[in-house]
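A.B. asks: For reference, the sequence and a predicted model appear below.
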Amino acid sequence: MNPGASTNRPSRLAPPGSVSKRTRPESVDLETGLEAKKLRMGAPEKSSAVLARSKSKSTMNLASSRPGRTTLTGPSSSRPGIAGRTTGTVRPGVDRRATTASALNKDRPGLTRERTTLGTLNREKSTLNRSTMGGNGGAGGKRPAWDLKGRLEDMEGKFVQTMERLAELEKEKENLQTDNEVKLEVVTQTTKEVGDLRKNLELSEEEVKRLKKKITEMEDEHSSEVNRLKRQLENEEFNKASLERKLKALEDELTSKQTEISGLKNSVAELTSSRSGLEASLGTTQIELEGAKNRITALTTETTEQKAEIERMREKINWEETQRRKLHNMVQELKGNIRVFCRVRPLLGDEIEKYGSIKHITINAENALELVKTTECEAVAGGLNKNMKYDFEFDRVFGQTASQASVFEEISQLVQSALDGYNVCVFAYGQTGSGKTFTMEGGDILDEEMAGMIPRTIRQIFNETERLKDRGWDYTLQASFLEIYNEEIRDLLATEKNLKYDIKMCDSKGSDVYVTNLKIEPVTTEAEISSMLKRARKHRAVAETQCNERSSRSHSVFMLRISGLNKLTTETCSGTLNLVDLAGSERIKESGSEGQRLTEAQAINKSLSNLGNVIMALAQKNSHVPYRNSKLTHLLQNSLGGNSKTLMFVNLNPREDSFNETLNSLRFATKVNQCHIGTAVKKIK
């Protein structure tokens, strides 16, 4: 092996341009706060995430390259002159400079700065290659092979330049941290304003209830008073009629009995006195009746005003609901279009006795973990690269003790986005036996605590649609369930056999796709979807391998189309929720697959490899993305590179003998997390 072989080794750092800051929409207040700082800075700043990763990875490689020689595993050089003089080792100084140059090769805004940076990096790379092939003996050419001191001085000079470059990057990191603090303050203020609006809404609802109760009490009081007056008026009219009959009888008797007039005068006087009392009472009753009519008129006017106030409050509530949807979407956009969550499966059964605890995976924070390759890992062949540490950062990291409820709490906001009219995709990735199916579908169906992301998502959707009915929203849900087995699409809900399923574009302009002959069932209750999931689970292709006693042999995709109509505001929305459980990657030698299992494993690995190619093309912003190389990427085309909000679960197997697969999964997840697919747009019918 010759020194030139080191130039063919794949760098342990991320590829140039792959670690980039996700662009985030900035508010007007944030732009005003940062304007003066940008003028002082005098030049665009790099992303703090890029600098932190570049520094951490560069420092890791520098620390690993100690004085001495490191054995390389890459292909040997074809130059016979150099091959004759080497012993298959290279000096660590050259590796440090190559690693640092790769870490500094990042995307710069602006076409002119990008070309200048690429030119500078190419010159640095050319210089490093010349140093690797033989070293510079001075300005006049190569140093002789025996001039070790001169070659060491050249490497020390390059190392000093690298350390100066790292100091400059540290300074840029501090400036970016200051900007992040300003953004955090704006987000905190926005959260506080949302809380105040919710409190005002609750107070308004309480005031409406109080006014409704007061109106009801006043109506009851008025009804009782009217009934009492009616009964009193009827009594007075009855008394008046009786007196009139008596008066007529007395007059007839007076006519017939003139001789008894003197005796009847006293009776007439009494009747006259009673009549006067009745008339006075009748006048008083009429006055009270007039007052009651006035009160009824006043109450009617007040009731009309209260109805107008209630209508105004309803309009205000609808407006606040619209604003909440806009703010919720802004929060999701700030978090990024493709988000990545990492979850570590706990040790199970015999694994606890064999390994005791998880030693090679350390969770340092809610969004960071460390993978350590120790001498105890059986996957390390020949004792190479022992005690290496790999740092990874994602949007969220869940340890082995994390419950299904805590995991779903993090993705519930994306489910709300689907109700608001956006396309949402959640898929699980990882090696076989890492817990993907448990995360998506859950364990025992009857155990609520073990329920996975799919049943919990359905429960939240129905709860939200029921709650939004009071605000005028009416939703229609349609569900379908399919699997991709050996590059063939199968409908898990189909009742007819021998149907052909193809992936077609909805229209020539957009990126939405659909599957022909796929059975789509309308659902109105949570029980209907639970029954649907049971049917799909029975038809899902699973088998036992040496790596997993119940290994999924296909990729499953649950699709839920949500259409909403607000009868009060005539607003409409239409969103699609895709929940994907990918089959696990596996090494055929370890799984012991033969015959049909071997064919399945090859098809799974091929589709996952194509998924990686698509992610790489998106990360590098290639003009052509190979979506059609597999059915899986073709079906997920809109979720990976179109109008969708996407979340990926990367599930990790805690066994130490799966170290290499775990490292590959984390590296793939990092590439996905660095992809920017654009801003999702709300779909309105």
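C.D. replies: Sure, I can see it.
A.B. asks: make it CA atoms for all contacts and neighbour counts henceforth
C.D. replies: OK.
A.B. asks: what sits against A365?
C.D. replies: V397 (Cα atoms under 8 Å, 6 or more residues apart in numbering).
A.B. asks: Same question for I445.
C.D. replies: Contact partners of I445, counting by Cα under 8 Å, 6+ apart, are A451.
A.B. asks: which residues in the stretch 51-200 of the chain form strands?
C.D. replies: Secondary structure of the stretch 51-200 of the chain (DSSP state E, counting those that start in this stretch): strands located at 70-71, 89-90, 136-138, 141-142.
A.B. asks: To N610, which of those strands lies closest?
C.D. replies: strand 70-71 (32.5 Å; Cα to Cα).
A.B. asks: Shouldn't E202 be within a helix?
C.D. replies: Yes. Applying DSSP: H, G, I helix; E, B strand; the rest coil, one finds E202 inside a helix.
A.B. asks: tally of neighbours for it?
C.D. replies: By the criterion of other Cα atoms under 10 Å, E202 has 12 neighbours.
A.B. asks: Kindly report the same for E370.
C.D. replies: Counted with other Cα under 10 Å, residues neighbouring E370 total 16.
A.B. asks: what's the next secondary structure element after the helix or strand harbouring it?
C.D. replies: Taking DSSP states H and E as the definition, E370 sits inside strand 368-373. Next helix or strand after strand 368-373 toward the C-terminus (DSSP H and E): strand 388-393.
A.B. asks: returning to what we had before: could you point out which of the strands of the stretch 51-200 of the chain sits nearest T188?
C.D. replies: Among these, the nearest to T188 by Cα to Cα is strand 70-71 (49.9 Å).
A.B. asks: elements contacting the closest one?
C.D. replies: Contacts defined by 3 or more Cα pairs under 8 Å, 6 or more residues apart in numbering; DSSP states H and E place strand 70-71 against strand 89-90.
A.B. asks: want to compare, so here's the second one:
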Amino acid sequence: MRRKQMQDELGLSDEEELPPDAANGGSSSRSNNSAGGDNESRARIRELQRELKEARDAEQKAQESLSKLQLLSKSQTAILKTSMSKKIQQKETLVEDMTNVIKELERKLTEAGVTFDAYSVPESARVSSGQLNVAGTPSDNDGEAEINAMKTEMERLIEENSALKKEKAVATKASSTDSKPSPPTDSSSDNTVSKAAVESVEAEKRQLMRQLKEMQQQLVALKSAAPPPPAPAQAPTSVSESTPSAASSSSVEIQALKSKLSAAESSHQNAQKTIQKLERELAAAAAAASRTASASEPGSGPAQGPSKLETELQSQLRDLETRLAELQTQLEQQKCDSQAKMTTADERYAKLKATAEGELNKIKEQAKKAILELKRKLEVASKGQQRKQAAITGMSSQLRAQRADLVALKSQVTVQQQQAPILAKQLTEKIIQRVQKQADAMAGVVDNYKREMKERKRLFNLVQELKGNIRVLCRVRPISKSEVAQGSKMICKFTPEEITLTGDKGKVKTWEFDHVFDMNSTQDQLFSEVKPLVTSILDGYSVCIFAYGQTGSGKTFTMSGPPENLGINTRSLQELFERKSDRMKEYQDEITVSIMEIYNEQIRDLLAQDAANTNLQVRQGPTGNFVPGLTVVPVQTLDEVFELIKRGNKNRSTHATDMNEHSSRSHSILSIQLKSLNIVTNVVASGKLFLVDLAGSERLSKTGAEGQRLKEAQNINKSLSALGDVIAARASKQKHVPYRNSSLTYLLQDALGGDSKTLMVACASPVDYNSEETFCTLNFAARTRSVEMGKATKNVAQA
């Protein structure tokens, strides 16, 4: 399609061909060498270059993505493996620690003779026993040290008792051999009693020693039975807390036993001291007896001294026996107390065992659940790694395919680049030939253009007369930022000649106008529709263009516009000055400008020095209504017009309302008079152009007008109401048309009558908030369009 278009532009036929391609060494390869084909080749080259660039970019992006994915996959795999290994190692260590604790408890239970169900260690939880470190509490170590000290003390007491026994035997033997015989029954009985008392004390000591050893074994068993609190679980904390309390209780019992043993030892030492004293006295008595026997004669009666001594010794021995009996009673009492405490200790041990077994079972279950969870996470991670690897493999294959395509594209581009210079040269030659033909064909275009322009003007005026003298254009402004922020909705739909509006209650109505400009329309588009009407004043017609609508609907923007986006007023003057310049050899044009406003039904001259204090009146003349005393300024350049418009806008009355920050409080009228003298025919054509920016129709409840603004709004509504009455009277073809009811209608009487061309721009808001005002504006525009004005006439005269 593009090739055919190029052939048509260059005037080539399908049979025309370019010279053979010289890039192939003069080979006779056949190709379509027309200008269209050359252009297609160049387009193909550009397309291939673009595809090559896109392929390179895609290859680079794919390589970057592949590198990132590989790095990400490796790093994530390493991190996952490390974290999983650490967690598995921690769980295995925990299980192994629990297993070793269980083994230690089972061993101690076996030593204590308690029946239990042995626990078998799972293969996955086996660790070296060296990893478990079970340490006793400070109270347990202190109790064991005290027991060892008591054991050492008991052994020392046994040794001393043995030595005392030997000394007692020697002293008794010496007393029996050296002294004179005393009554054998009393002496032997005393020795027997002393020996029996000593043996009884030794037996009690041995029995006490056995009891202490048993208590020591039970305490060690209790200490070993208390497992250390494992870190992951919270429940064993109660066991570890209860174990120190049990050990502390045992330590208190040991302290009590130690104190009682110390008392017994003290009693034993006192008895030993008494025995030593008696032995010394016995030795002294034996010595005295030997001396007495040697001094006395043989056969004399027995001495009385030794008998008294023996009596005293026997009395002391009886005291010692009494003390030993008391000590034995205390030891018996201690034995009973120890047995009761051992019973209590057994009960506590049973409770601790049951608690430890329960907590151990909980720890086992937690360890099993943790291991299963870790296995599940490991499986998920493995599957994710497999998916990533598959994705990498797929991307690698795609990358290889893209590289192959890139190589093919490079080869194609190379071929096209070689052919491009020759094709460009051939295309240039064809274009030069075609341009030359077109230049020859344009020789008589200027004359044809002038003839066509005259015919077009004649046809346009005829069309305008057939359509009617009042044309209506509709323009809808865009939605403002404040309306978007308030959540306003658009209620308008557009076609080039129709506008449909949906009201608050679902009411839908459609209006038809000469042209409808939507929210995206530009000032250029609007003026292109107005321009032929503006230029008709060069032929002596009177033209009136006015903008109507509610406050804030875009009337001033349409008529005046900002400096960067000029409106109808300025564009009309630009067009007039351009036309004046184009026909200055045939016509002598004079342009004058006046600017006025109607404020509170008073006509003000905006070009006067004291514009605010001027109050002009409308008068009727032979050529129509006019305003006496109005400043009329002749202009020669467009810059002069801009200065006048700037001065008039400065003097115009504008104030802020709730609907518009720069609301026009008056009707602004830019009047342009043009007098054109045809130098050849000496005919003078007088044309007028009224450009009217009406003040906004508004509701007092919405604008928030008060005081002076309220008065202004009332006068604006009054003049617009009078304009509506005039339009209604003209539409219904009434005999009496109330032009004099308002200064506005009286001033525009010629424009609203039957000998001028009139155009209305209805400006509307597209949001639901202004739906009622938009309805009123469109209804008024529709009534205005129905008015039949009659044929417009030229104002021409012979000079």
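C.D. replies: That came through fine. In this text, all values refer to a predicted model and were calculated from it rather than measured experimentally.
A.B. asks: coming back round to it: of the strands of the stretch 51-200 of structure 1, which stretch is the most buried?
C.D. replies: strand 89-90 (a mean of 20; mean count of other Cα atoms under 10 Å).
A.B. asks: how about that one, aligned to which bit of structure 2?
C.D. replies: Under TM-score structural alignment, strand 89-90 of structure 1 has no counterpart anywhere in structure 2.
A.B. asks: all helices for the stretch 501-650 of structure 2, in order.
C.D. replies: Assigned by DSSP state H, counting those that start in this stretch, the helices in the stretch 501-650 of structure 2 fall at 523-535, 555-559, 568-582, 638-651.
A.B. asks: The first one: average distance to aligned residues in structure 1?
C.D. replies: In the superposition with structure 1, the aligned residues lie an average of 0.6 Å away from helix 523-535 of structure 2, counting by mean Cα distance after the TM-score superposition for structure 1.
A.B. asks: residues in contact with that helix?
C.D. replies: 460, 517, 543, 558, 565-568, 571-572, 575-576, 689, 757.
A.B. asks: One more pass at 6 Å, please.
C.D. replies: By Cα atoms under 6 Å, 6 or more residues apart in numbering, no residue outside helix 523-535 of structure 2 reaches it.
A.B. asks: Same check on stretch 730-744 of structure 2?
C.D. replies: Counting by Cα under 6 Å, 6+ apart, E601, S719, V726, A729, T745, Y746, V787 sit against stretch 730-744 of structure 2.
A.B. asks: Could you find the counterpart of the second one in structure 1?
C.D. replies: Residue mapping for S719 of structure 2 onto structure 1 gives S607, with TM-score structural alignment as the criterion.
A.B. asks: Now do the nearest residue to that match once chain neighbours are set aside against E487 of structure 1, distance only.
C.D. replies: The shortest distance from S607 of structure 1 to any non-neighbouring residue, by Cα to Cα, 6 or more residues apart in numbering, is to S630 (5.8 Å). Computed as Cα to Cα, to the nearest Å, the S630 of structure 1 to E487 of structure 1 distance reads 7 Å.
A.B. asks: With N329 of structure 1 instead?
C.D. replies: Distance from N329 of structure 1 to E487 of structure 1, counting by Cα to Cα: 35 Å.
A.B. asks: Same drill for those two, tell me which one is more crowded.
C.D. replies: Neighbour totals were compared for N329 of structure 1 and E487, and N329 leads with 21 against 17 (other Cα under 10 Å).
A.B. asks: from the middle of its chain, how far away would the helix or strand where the more buried one lies be?
C.D. replies: According to DSSP H and E, N329 of structure 1 maps onto helix 261-335. Relative to its chain's centre, helix 261-335 of structure 1 lies at 53 Å (Cα atoms, centre = their mean, to the nearest Å).
A.B. asks: In terms of helix, strand or coil, where does L313 of structure 2 fall?
C.D. replies: Classified using three-state DSSP, L313 of structure 2 is helix.
A.B. asks: How many neighbouring residues does it have?
C.D. replies: L313 of structure 2: 19 neighbours (other Cα under 10 Å).
A.B. asks: Enumerate every residue touching it.
C.D. replies: Counting by Cα under 6 Å, 6+ apart, L313 of structure 2 makes contact with nothing.
A.B. asks: Determine the number of other residues adjacent to the nearest residue to T500 of structure 2 once chain neighbours are set aside.
C.D. replies: Nearest non-adjacent residue to T500 of structure 2, counting by Cα to Cα, 6+ apart: T510, 4.2 Å away. The tally of other residues near T510 of structure 2 (other Cα under 10 Å) stands at 13.
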